[in-house]
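>>> Prediction below, plus the sequence it came from.
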Amino acid sequence: MDKSLKQLQLISILIHWMPNAILIGIAGAFVGGFIGSLLGLGTVTGFNIGSFLLAIGGALLLLVLYRVIKKK
């Protein structure tokens, strides 16, 4: 396969996939902060390691849920 064709296919895949992942990641950060507050893990008080980990956890949770729902 031609190198430029492979590059175009990769760009096409990224353009299709990235907006969903970005939006789910942002929403996941909010979900992570909310769940963390409910569980008493702390609140999001700015950019620190605790807030960062809560945001990552929430984003991962939403991405997993998205993939489960999308498979059905």
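Right, received. Where do you want to start? Keep in mind the model is a prediction, meaning the values are calculated, not measured.
>>> From here on, just use CA atoms for contacts and neighbour counts.
Fine.
>>> The spatially most central residue of the chain is in what secondary structure piece?
Closest residue to the average C-alpha location of the chain: G25 at 2.6 Å, with Cα atoms, centre = their mean. Of the helices and strands defined by DSSP states H and E, G25 is found in helix 3-38.
>>> Of all the residues in the very next helix or strand once past that helix, which ones are buried?
Following helix 3-38 in sequence order, the next helix or strand is helix 49-71 (DSSP H and E). By neighbour count, with 16 or more other Cα atoms under 10 Å as the criterion, the buried positions of helix 49-71 are 50-51, 54-63.
>>> Comparison target, given below:
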Amino acid sequence: MAVTGIISALIVGIVIGVLGRLVVPGRQSIPIWLTIVIGVVAALVGTAIATVLGVADTRGIDWIELIIQVALAAVGVAAVAGGYGRRKIR
């Protein structure tokens, strides 16, 4: 993978992760790096799902693919925030 591909994946991951975090109600006490990781994973999995459904390659902005990615990021943020907040410091 080229450097530009890595940088663009990080930028997309940041955007998807932040949008997913905004969708989840309440405060999430997870670090920003974890939000970025969740966003990158959600973007990759969302693109794969959109490809299987046949909606990944449309003219203009792929709104359905974007909705799938943000929904996956929101589920990921909610799941991780629920588990991350329950950790006990010894």
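That came through, no problem. On a predicted model such as this, the values are computed, not experimentally measured, just so you know.
>>> Now the TM-score, please.
The TM-score (TM-score structural alignment, normalised by the length of structure 1) is 0.54; 55 aligned residues with a Cα RMSD of 2.7 Å.
>>> about what we covered before: and the helix holding G25 of structure 1, what other elements does it pack with?
Packing partners of helix 3-38 of structure 1 (3 or more Cα pairs under 8 Å, 6 or more residues apart in numbering; DSSP states H and E): helix 49-71.
>>> what does the helix it packs on correspond to over in structure 2?
Following TM-score structural alignment, the partner segment of helix 49-71 of structure 1 in structure 2 covers residues 63-85.
>>> And for the matching stretch, what's in contact with it?
Contact with stretch 63-85 of structure 2 is made by 16-17, 19-24, 28-30, 35, 38-39, 42-43, 45-47, 49-50, 55-56, as judged by Cα atoms under 8 Å, 6 or more residues apart in numbering.
>>> Kindly report the same for stretch 24-42 of structure 1.
Contacts of stretch 24-42 of structure 1 from elsewhere in the structure, counted by Cα under 8 Å, 6+ apart, are 43-44, 50-51, 54-63.
>>> Those: which two are farthest apart?
Checking the contacts of stretch 24-42 of structure 1 against each other with Cα to Cα, the farthest-apart pair comes out as T43 and L63, at 21.8 Å.
>>> Distance-wise, check the aligned residue in structure 2 for W17 of structure 1 relative to L66 of structure 2.
W17 of structure 1 maps onto P31 of structure 2 when the alignment is built from TM-score structural alignment. As judged by Cα to Cα, to the nearest Å, P31 of structure 2 and L66 of structure 2 stand 23 Å apart.
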